[in-house]
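Chemist: One predicted model, sequence on top.
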Amino acid sequence: MQRVSPVRTLTNYKSAWLRQDIPAGLSVFLVALPLCLGIALASGAPLFSGLVAGVIGGIVVGLLSGSEVSVSGPAAGLAVIVADAIAKIGSYEAFLVAVVLAGLFQLVLGLIKAGRFSGFFPDSVIKGMLVAIGIVIILKQIPHALGRDNDYEGEFEFQQLADGENTLSEIYRAIETASPGAVVISLSSLLFLIGWERIAGRSTRTFFKNFPSALVVVIMGVMLNEFFRISVPSWYLGDTAHQHMVQIPTIAPGKNFFSIFDFPDLSALSNPSVYAIAATIALVASLETLLNLEASDRLDAQKRVSSTNQELIAQGVGNMVSGLIGGLPITSVVVRSSANVYGGARTRISAVLHGVLLLVAVFLGGPLLNLVPLSCLAAVLIMVGYKLAKPTIFRKSYKDGWSQFIPFIVTVLGIVFTDLLKGIALGTVVGIIYVLYTNFQSTFRLVREGNQVLILVEKDLFFLSKPQLKEALGSLRTGDQVVVDGQKAAFIDHDIYNMLYDFQDVAAAQGIQYELRDVNLSTRRRPREEVLVNH
């Protein structure tokens, strides 16, 4: 039975929670800002489209969400789909029609309660996804920390779109071309964050727990870069026009407020490709959202369980609004959600606040935020990645046994060396295969005392048990007195049923006494007490 979070509206919100939600919202904003811009670049879409999607994901989806800690926005996993779709349809305005339709499809999925399918993903795969995302964040941010910003922020695929490198070769190139200024800023920021974290863990003062350390790091990064400009020009990373900085687009002089928005070209409704693209976006975005929602619930310190159907409805509304005003497709995003949780968020107010701050940044804060070096934001993201992929998580998963560790590690490696969806698919398939394999190793037990043989069925017999059972029957010898007891099985597969009965002729020919007890195609499930009495 699914529990739901107790805070579903703002009517019972406690003002005391603002001490946690405001700093968390600010931290998420600083993480989301470069990601929104980077994903827009990777998608081949206008820069403002990423910011618009971030604003809608924060405010609209945040208010309607089925989760108190999940944060939505443009997703790296959709970047390739978006880029291909824009090229196929021919214009970004026509693509926006597909985004609106995708939102409508998601709304329908939520209304028909399709969110229940999230329960089919193994727990070990969800754990692996969180760890893998943490590792990918660290690996992808190392080049930015070293001053190599050729790759888009927010691109999580192993094979990079921007420069033709992969995750590992990009790190090698970054080491070769490391910028002293970026290294000093990122290392100083990282050391500061580690020190702040330790002080917050030991101190009884609430200041260190509630004040957003990410904000201090950003201010420190700006000040260091300005110091380099004056004192060490060769270390200076540049100003608002350089790739090493946050680059929020500004409204061109003479343009009005509405000039930053793109609107759907409704004539695209006559193009069949639009509907296929909309369905693809809806399915992929819904899958990512459901997976990220499961992951967010796992991170939530209060262990609330989100409403998956409500989340699909929220995502549907969000994508419809985003598409109508020129935004990219939206999903729940683990990077933002984990930054939100680790920032101390209590409720959805933090997600809404991050959306409001993105809105303010678009219209008022561009010139100031464009002074922020990406290297200091890389340090913030590296800390988030480490918290997701702590070594203790590997040890715990290993101690849980091979049935948990193998799908876990396959998911981790799959995501790190391919992308999120492929890694999840690989981990899920391996997890299901491993569960099936281990489960059908113990469906029956063969007990031998001399020539007395009992084949005791321990659970239902499906077709996957056929090879082991066939091997057991083949091991019987002339003179054996064999009883096959199927009393505990509520279901026996038709192939196995035929095989057991066909063996009667083989047993007679080989001089084996062979008896079947309670072996039926549809065995009535007996009460536990009756089974115990009969045995």
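Modeler: Looks like it arrived, so ask away. Numbering: from 1, shown residues only.
Chemist: all contacts plus neighbour counts: C-alpha atoms, from now on.
Modeler: OK.
Chemist: Show the contacting residues for the most centrally placed residue in the chain.
Modeler: Nearest to the mean C-alpha position of the chain, counting by CA atoms, centre = their mean, stands N292 at 4.0 Å. For N292, the contact set (CA atoms under 8 Å, 6 or more residues apart in numbering) comprises 70, 332-334.
Chemist: Use this one as the comparison:
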Amino acid sequence: MNSSPNLFKHLGSDIPAGLVVFLVALPLCLGIALASGAPLFSGIIAGVVGGIVVGSLSGSHTSVSGPAAGLTVIVLTAITELGSFEVFLSAVVLAGIIQIIFGILKAGIIGYYFPTSVIKGMLAGIGIILIIKQIPYAFGVNETKNLGEYIPFINDWGAVRDLGNLTGVIDWGAVIITIVSLSILIIWDLPAFKRGVFGKLVPGPLVVVLLGVGLNKLFKFFIPVLYLDTEDKVILPILSSLGDFANLLTFPDFSQILSSEVWIVAITIGIIASLETLLSLEAADKIDQYKRVSPPNKELFAQGIGNMINGFIGGLPVTAVIVRSSANVTSGAKTKMSALVHGVLLFASVMLIPGLLNLIPLACLAAILLQVGYKLTKVSLFKTQAKLGWDQFLPFIITIVGIVVFDLLVGIGLGMCVAVIYILIRNYENSHVLEESTTTKGNTIRIKLSEEVSFLNKGSLIKTLDEIEEDKHVIIDGSNSKVIDYDVLEVIENFKVTAKTKNIKVETINIQSIKIASLH
């Protein structure tokens, strides 16, 4: 497939995929705004900007941007500390500028230095949290009437513990709709059904939503006790004109633009949003069926422009989001047109059909997200990583545990630390090759240094040299080495001195001699 296809060439695949992403993104946009302590409409604005603006400028064919659940706690704290949402928006504008600078300076290359095991662990961790956090929706829990109580990715362990009390508050209408919805999604995923005309043309999530609305209407007229009322359905503001939309926009307050608090928030959002974007971009490329590589610097630039606009009109900060991106890929998207479609649908939905959207049971959306979560954290993924060995499995599993127990960035950080430890261990073990032979001149030990010998290899080399017995002939061969650190050269020079006490003859080949200031 051409790496830069005509955006209108695959509308048959991209429009249905964009619709699926829209259905996934809509409740998240609203819920993230609520959980962030921001105006509800700021989540919708962020979704529209993430889809249309970032989608247009991005070089990725599969990644979809929107309000960042991983930033929710940061946003909530920032709004509280800065004193108002308007002042917070000024920090979002600055964060956008910082990301644009990152893009211009080509800082996106940092994303290439995250190992596959950590990225897969990130996907699986997000999938697990997504499943956990959708359970209350699936059971129709509505004690608080607040979507923010169960937003995915926010590790509220009190809410997780409360899952054990669901039996007392279960809404059986929601349970029925969830079961029916999951059944449809499973059927739609069957290979035989996918090959059929109907399965190809009609996305399963659309059928789930339509059937969920229909089932709830049946409950209302025939089984009222099962009927899901307003608090268990999507809640959108009703708009009658573009003027109403404009009235919901919020503009930044730059009066505190020089304060250190605003800049700290801006830098924090700029860095974390960029890192989350690069990781999500890498993850999206890994699940792209065409294995296209997205330009990270262009993505940072696009995200920066998007966040600047969000700051100016009242939107939450956005990043590339793996849940939306994975839903996009698994729904058959082929170009970034699907991201644009999802953004246009978000805007059109709040303008044209908010009343209809408010009929959608949250249980339907929960079922869609449960399936997305399952696809991100399949049992087969764990088996595959385990077969690759501990150096792949341990960073993978530590990343998952860190994300589930703490948060996204802590989990990634822990996984990276474990991966780096394995790199250090490999460097320690692979610094040299030891060969021992017996000749007429006596026992000869040849130590062949590897291609690159750094200070990380010093410990391994010292251990090998210390274990050499008396009366040996030692040849230290650097013929294959392109780089030998000063630390290693110093170890060799020191060994030449200490070897005399053990009657060891030392010979070096292609190794630069250095002067040691003091050997005592």
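Modeler: Cool, got the structure. Given the structure is predicted, the values throughout are model-derived calculations rather than measurements.
Chemist: Report the TM-score for the pair.
Modeler: Once superposed, chain against chain, the TM-score is 0.92 (TM-score structural alignment, normalised by the length of structure 2); 507 aligned residues with a CA RMSD of 2.3 Å.
Chemist: ok so, going back, tell me which residue of structure 2 lines up with the residue nearest to the centre of structure 1.
Modeler: With TM-score structural alignment as the criterion, N292 of structure 1 lines up with S280 in structure 2.
Chemist: which non-adjacent residue is nearest its match?
Modeler: I322 (5.1 Å; CA to CA, 6 or more residues apart in numbering).
Chemist: do you know how far the alignment partner in structure 1 of the one you found is from G181 of structure 1?
Modeler: Alignment note (TM-score structural alignment): I322 of structure 2 maps to V334 of structure 1. To G181 of structure 1, V334 of structure 1 is 30 Å away according to CA to CA, to the nearest Å.
Chemist: repeat for E471 of structure 1
Modeler: To G181 of structure 1, E471 of structure 1 is 68 Å away according to CA to CA.
Chemist: So between those two, which is more surrounded?
Modeler: The neighbour comparison of E471 of structure 1 against G181 (other CA atoms under 10 Å) goes to G181, with 21 against 10.
Chemist: need the contact list for the more buried one.
Modeler: Applying CA under 8 Å, 6+ apart, the residues near G181 of structure 1 are 147, 225, 228, 235-237.
Chemist: can you tell me which helix in structure 2 is longest?
Modeler: Taking DSSP state H as the criterion, structure 2 has its longest helix at helix 260-287.
Chemist: how close does that one sit to structure 1?
Modeler: With the two structures superposed, helix 260-287 of structure 2 lies on average 1.1 Å from its match in structure 1, counting by mean CA distance after the TM-score superposition for structure 1.
Chemist: where does V48 of structure 2 sit relative to G70 of structure 2, distance-wise?
Modeler: Separation of V48 of structure 2 from G70 of structure 2 (CA to CA) stands at 18 Å.
Chemist: Can you check which part of structure 2 stretch 461-478 of structure 1 sits on?
Modeler: Against structure 2, stretch 461-478 of structure 1 falls on residues 453-470 (TM-score structural alignment).
Chemist: Ends of the matching stretch, what's the gap?
Modeler: Taking CA to CA, stretch 453-470 of structure 2 runs 26 Å from one end to the other.
Chemist: can you give me the strands for the stretch 251-400 of structure 2?
Modeler: 318-320 (DSSP state E, counting those that start in this stretch).
Chemist: that older thread, buried subset of the contacts of N292 of structure 1?
Modeler: 70, 332-334 (16 or more other CA atoms under 10 Å).
Chemist: ok so, going back, wait, isn't the match of I322 of structure 2 in contact with A295?
Modeler: Yes - if you go by CA atoms under 8 Å, V334 of structure 1 and A295 touch, sitting 7.3 Å apart.
Chemist: so what sits against both of those two?
Modeler: With CA under 8 Å, 6+ apart as the test, V334 of structure 1 and A295 both reach L130.
Chemist: For G44 of structure 1, what is the corresponding residue in structure 2?
Modeler: Checking with TM-score structural alignment, G44 of structure 1 has G37 as its match.
Chemist: ok, for that match, nearest residue in space, not its chain neighbours?
Modeler: Counting by CA to CA, 6+ apart, the residue nearest G37 of structure 2 is L76, at 5.6 Å.
Chemist: who touches that neighbour in this structure?
Modeler: If you count contacts by CA under 8 Å, 6+ apart, L76 of structure 2 has them with 35-38.
Chemist: Filter the residues you listed by whether they're kept in structure 1.
Modeler: Contacts from these that recur in structure 1, judged by both residues aligned by TM-score structural alignment, their matches' CA atoms under 8 Å, are 35-38.
Chemist: Can you tell me the element the equivalent of M220 of structure 1 over in structure 2 falls in?
Modeler: Using TM-score structural alignment, the equivalent of M220 of structure 1 in structure 2 is L211. Using DSSP states H and E, L211 of structure 2 maps to helix 204-222.
Chemist: Next, the mean deviation of that helix compared to structure 1.
Modeler: Average distance, helix 204-222 of structure 2 versus aligned residues of structure 1 after superposition (mean CA distance after the TM-score superposition for structure 1): 1.6 Å.
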